[in-house]
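Colleague: Sequence and predicted structure below; questions after.
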Amino acid sequence: MSDSLKYFKSLNNIRTLRAIAREMPLESLQEIHDKFNTVVDERREDENQARAQLEAHSQKIAKYIKLLEGEGLSLDDLVTAKIPSKTQNRVKRTIKPAKYHYQDKNGEIKTWTGQGRIPDAIKKAMQQKGKKLDDFLI
């Protein structure tokens, strides 16, 4: 437990408070009283706001439950419902036939459909040897 919390717990004892109050001037006690009241008022306001937000949230939930019941649905229906995802509706792309062939740096013959990035081997041949893309047609 932190020291400040121990200190505040000791302030909860009326005898301790009276002993401290006897040693302090009345002006200091009044200043402490005013500051403490300010802190309590702020805390009370925070609690009221939190309670109001919780109440508003509960009212919204009740409103939607009523709407669901009006449509003949329950919360269980929503929880167990299987909602189709967007990925299930996608049409699978057909594989395109190869249009070009080339030899990679390992000497293997590879093919390319003409879609996507140009393979490095074709790009180098076009830049360094002056070949054209048509030279790689199948």
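Modeller: Yep, that arrived.
Colleague: going forward, measure contacts between C-alpha atoms and count neighbours the same way
Modeller: OK.
Colleague: How many residues are close by the nearest residue in space to I122 that is not next to it in sequence?
Modeller: Spatial nearest neighbour of I122, excluding adjacent residues (CA to CA, 6 or more residues apart in numbering): Y102 at 6.8 Å. Neighbourhood size, Y102 [other CA atoms under 10 Å]: 19.
Colleague: alright, now check it against this:
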Amino acid sequence: MNIFDEIMHRLSSKTRIRSLFKDVHLEDLERILERLQAITEEKRTSYEAEQAKNKEKEESIEQIRQMLEAKGLSLSDLGVAEDDQPKKRRNVSKYTFEYVTKSGDTVQWYGSTTGRLPKDFQAYLDETGKKRLDCVIGEEA
């Protein structure tokens, strides 16, 4: 359980709160409450500012759409497809690796230079002190 979950658990019931603060003086408890109220107000102000910013942005988008519609244009006419967003692709190079197992068999394995390895291959690398790229015999098979 992380610290946030622990705090939420403690503060989720009056009984737990009472037991948590049973030895705390009233002045200290009031000071804690003032700080929590200040933080709450900061969060509320920040949230409202973010909401206002988002509303302004949505209104601007709607105005632009109406302008385009009035002119008979679409985003594709501007060279931008509405649904096209750049797709993030990982370019992971794959290789064919060759290694020798403990029993003496030569094995070829196809994979990348990152991620988990077959146990035999990891044992081979540990024994020989080689790196993965030292065992490459073919690229992008």
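Modeller: Structure received. These numbers come from a predicted model, not from an experiment.
Colleague: circling back: dump the residue contacts of the residue nearest to I122 of structure 1.
Modeller: Contact analysis of Y102 of structure 1 by CA atoms under 8 Å, 6 or more residues apart in numbering lists I109, K110, T111, A121, I122, F136.
Colleague: Looking at these, spot the one nearest F8 of structure 1.
Modeller: A121 (77.2 Å; CA to CA).
Colleague: isn't that closest one right up against Q103?
Modeller: Yes. If you go by CA atoms under 8 Å, A121 of structure 1 and Q103 touch, sitting 7.0 Å apart.
Colleague: rewinding a little: doesn't the residue nearest to I122 of structure 1 fall inside a helix?
Modeller: No. Y102 of structure 1: not assigned to a helix; according to DSSP: H, G, I helix; E, B strand; the rest coil it is strand.
Colleague: helix or strand for L73 of structure 1, which one?
Modeller: Using DSSP states H and E, L73 of structure 1 is not contained in any helix or strand.
Colleague: ok, so what distance separates it from K60 of structure 1?
Modeller: Per CA to CA, to the nearest Å, L73 of structure 1 is found 17 Å from K60 of structure 1.
Colleague: show me where structure 1 has strands.
Modeller: 100-103, 109-112 (DSSP state E).
Colleague: which one of those lies closest to F36 of structure 1?
Modeller: F36 of structure 1 sits nearest to strand 109-112 of all those, at 78.3 Å, using CA to CA.
Colleague: residues contacting S12 of structure 2?
Modeller: S12 of structure 2 neighbours (CA under 8 Å, 6+ apart): none.
Colleague: Which parts of structure 2 are helices?
Modeller: Under the criterion DSSP state H, structure 2 contains helices at 3-11, 14-20, 26-71, 119-128.
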